[in-house]
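Visitor: Got a sequence here, can you build the structure:
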Amino acid sequence: MSDGAFYGRQKADPQKDIKILNKVIQDKTFSPVHLLYGAEDYLRLQFRDSLCEAMGAVKGSLAFDRFIGPDTQPERIIDLAETLPFMAERRVILIEDSGWFEDACPVIEEYIDQGVCESTSIVFCEKKADKRLKLYKTVAKCGLVSEFPEQTEATIAVWLAGRLKKLGTPISSNDAAYMVSVAGTDMLALSNECEKLSAYCLEKGSVSHDDIDAICTRRLEDRVFDMCDAVALGNKDQALGLYYDLVALKESPYKILVLITRHYDTLLKIKDLEVRGQGDGVICKKVGKPEFTMKKYKRQTGGYSLDELKSALNLCTDADMAVKTGQMTDRISLDTLMVRLTCSRK
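Guide: Below is the predicted model:
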């Protein structure tokens, strides 16, 4: 077994985590225990598969065991970990969504702390992990922890451009950022959108703004943006029409309510910064939006005073509270909110 050059390193930079894990996979310098965790499913699961494959943990191998869910028995894991691999260099045990890094698992903590069998590697793949727990600290000390948080829009745009380039249909950085704004930040969904776009554009050899509009599935946030745009411009019929389209698509009423609230919160922040004389660059940084979206946002804020946006946001928070306190169902609360927002515009 390799000496594991990265054992015990506790890191706060997810991008460094990815670079280190890539090198571990490339050099096969595996740790006795790995923890892969974070909200970005696409990257976490991609690295889970790459790591396990590099370790020789292929489907059907007699030296590969996989456990999923909170019912996983720690004693069973230890028994397997202490069993020599059959017809393989290493025994690999993959444990997914155990919940042990959110609650605790003293049995596994003690086992890892005392030292995993030299011929075994344990891989944990979890959505969440509490860094304060002893199990997390033990794995960080004895093995390698890799975090995969949700990526920023800018990071995803760079990744997306690289993926399309590999598929033979390059895209400009501006259009990559636009695609993220249209299709969302779910990297798994974006990967599928890349495949569709590449197939559509393969003959001409590149992806354009118009191709994105023609092929990509628009995310819910984008549809809500258009609906709020119509509200801001006083187009009541269009706004309600877009709203009823969302309802017809069976989108969650509460999710729509949350997105509307978030949108008006963003508008209020932008308007406040505008009133204070801040430029687009500063505003984008403060509200976490790409600069090319400012023109659209400012078209909306231009239709409101600061007080009007505060009132609109209050309507949103009142609607949210009505749902949470059981005064209204999410659908009735959302219907009421849309009527109030559209009627408040002249």
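
Visitor: from here on, contacts and neighbour counts on C-alpha atoms
Guide: Fine.

Visitor: what's the spacing between Arg90 and Ile20?
Guide: 21 Å (C-alpha to C-alpha, to the nearest Å).

Visitor: Also this sequence, please, to line up against the first:
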Amino acid sequence: MKTLQEDLKTGNFKHCYLLYGEEPYLVQQYKTRLKNALSVEGDTMNTSVFSGKDIRPEALIDLAETLPFFAERRVILVENSGFFKKSTEELAAYMAELPETSYFIFAEEDVDKRGKMYKQIKKHGSVVEFKRQTDAVLMQWILGTLKKENKKITRSVMELFLSKTGNDMELITQELEKLLCYTMEKDIIEAEDVEAICANQISGKIFDMVEAIGRKESKRALDLYYDLLMLKEPAMRILFLVTRHFQILMQLSDMMGGGFDYKSMASKVGVPEFAVRKYAGQARAFEGKRLEQIVRECVQTEENIKTGQMADQLAVELLIISSMG
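Guide: Coordinates of the predicted model:
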């Protein structure tokens, strides 16, 4: 990322960039910054955007071979093309032969580092991977935003806020905007402000639901599920979050006996470091093999719903009950 920041600062750009990684917020932010830096605002004749798996490589090559119209550069932005997961020999070879006036920006969800496209851009351009940010970086980022608004926050309140948002920067941005609006007349953000704004976060209810499952408190687990349905949360989204939560617990259960510290575990499972203790405590309520079994039951439940064997709300309800068995 430092190389990309330097390019943006100096204006010395490569002819092809690949932006990808597990933090989509940063991919989107830098994709936009790079496109705006390379092109003239409003110049739709020399700036083209392609998206999706149906893009024809030869169409991109033909466009890149076309001289820009009364401009220095032709900028071609390609999003979620799948070119970095399948063979695109002609386009990959073309990355070594780009005209002086053509610039490619690829923004992808997933890539295969063994593929020719990845290797060619790494050789002839710049590859930038955006990873999930550490707790320390997220806190500094939030503090910077709050400082611009003349707001202050204690570390404990900051941790409370992050425990509700997780490390997803897009969600953090959304919740921070709500928090700033809510505390418009205040200089210091307090715990009650965070609770007032973020109290109904779905992830928090999912955490409490799994906690109840671990303690075999069936009434509380089902009440939390019904609360989520009352909040108009689709059963399939609830199932997705429950599955992800149990996958995290399963990973932590495997690592806890392997000498990993909390920082390493947080990095591997994608939760804030200070929250790992809570997740680890939850994981101890289940035997390792039982967690694996529940994850398999989650996958089977999804299959049953998608194939029409069961209605979604009932299927998830039965999963919650069976998880306590």
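
Visitor: coming back round to it: more crowded one of Arg90 and Ile20 of the first structure?
Guide: Higher neighbour count among Arg90 of the first structure and Ile20: Arg90, with 19 against 16, using other C-alpha atoms under 10 Å.

Visitor: Need the counterpart of the more buried one in the second structure.
Guide: Under the alignment defined by TM-score structural alignment, Arg90 of the first structure is paired with Arg73 of the second structure.

Visitor: my guess is that match meets Ser39, correct?
Guide: Yes - contact criterion C-alpha atoms under 8 Å: Arg73 of the second structure and Ser39 qualify, at 7.0 Å.

Visitor: Identify the contacts common to the two.
Guide: Asn46 (C-alpha atoms under 8 Å, 6 or more residues apart in numbering).

Visitor: Please pull up the equivalent of Tyr136 of the first structure in the second structure.
Guide: So, by TM-score structural alignment, Tyr136 of the first structure is matched to Tyr118.

Visitor: Correction: the previous question concerned Val33 of the first structure.
Guide: Matched by TM-score structural alignment, Val33 of the first structure corresponds to Cys16 in the second structure.

Visitor: tell me which residues of stretch 130-142 of the first structure are tucked away?
Guide: Leu133, Lys134, Leu135, Tyr136, Lys137, Thr138, Val139, Ala140, Lys141, Cys142 (16 or more other C-alpha atoms under 10 Å).

Visitor: now do stretch 86-105 of the second structure
Guide: Thr88, Leu91, Ala92, Met95, Leu98, Pro99, Thr101, Ser102, Tyr103, Phe104, Ile105.

Visitor: now stretch 298-315 of the second structure
Guide: For stretch 298-315 of the second structure, a neighbour-count test (16+ other C-alpha under 10 Å) marks Cys298, Thr301, Glu302, Ile305, Asp312, Gln313, Ala315 as buried.

Visitor: Could you pull up the contacting residues of the first one?
Guide: Residues in contact with Cys298 of the second structure, defined by C-alpha under 8 Å, 6+ apart, are Leu239, Val242, Thr243, Leu319.

Visitor: That one matches what in the first structure?
Guide: Aligned partner of Cys298 of the second structure by TM-score structural alignment: Asp320.

Visitor: Name the secondary structure element that contains that match.
Guide: helix 306-324 (DSSP states H and E).

Visitor: The very next helix or strand once past that helix packs against which elements?
Guide: Downstream of helix 306-324 of the first structure, the next assigned helix or strand under DSSP H and E is helix 330-343. When contacts are defined as 3 or more C-alpha pairs under 8 Å, 6 or more residues apart in numbering; DSSP states H and E, helix 330-343 of the first structure packs onto helix 236-248, helix 253-275, helix 306-324.

Visitor: now the last one, how far from the centre of its chain.
Guide: In this view, helix 306-324 of the first structure has its centroid 27 Å away from the chain centroid, taken as C-alpha atoms, centre = their mean, to the nearest Å.

Visitor: thinking again about what came up before, tell me which residues of the helix holding Asp320 of the first structure are tucked away?
Guide: Neighbour-count burial for helix 306-324 of the first structure flags 306, 309-313, 315-317, 319-320, 322-323 (criterion: 16+ other C-alpha under 10 Å).

Visitor: Report how many residues lie close to Val231 of the first structure.
Guide: Neighbours of Val231 of the first structure under the rule other C-alpha under 10 Å: 24.

Visitor: do the same with Leu268 of the first structure
Guide: Counted with other C-alpha under 10 Å, the neighbours of Leu268 of the first structure add up to 23.

Visitor: No more questions from me, cheers.
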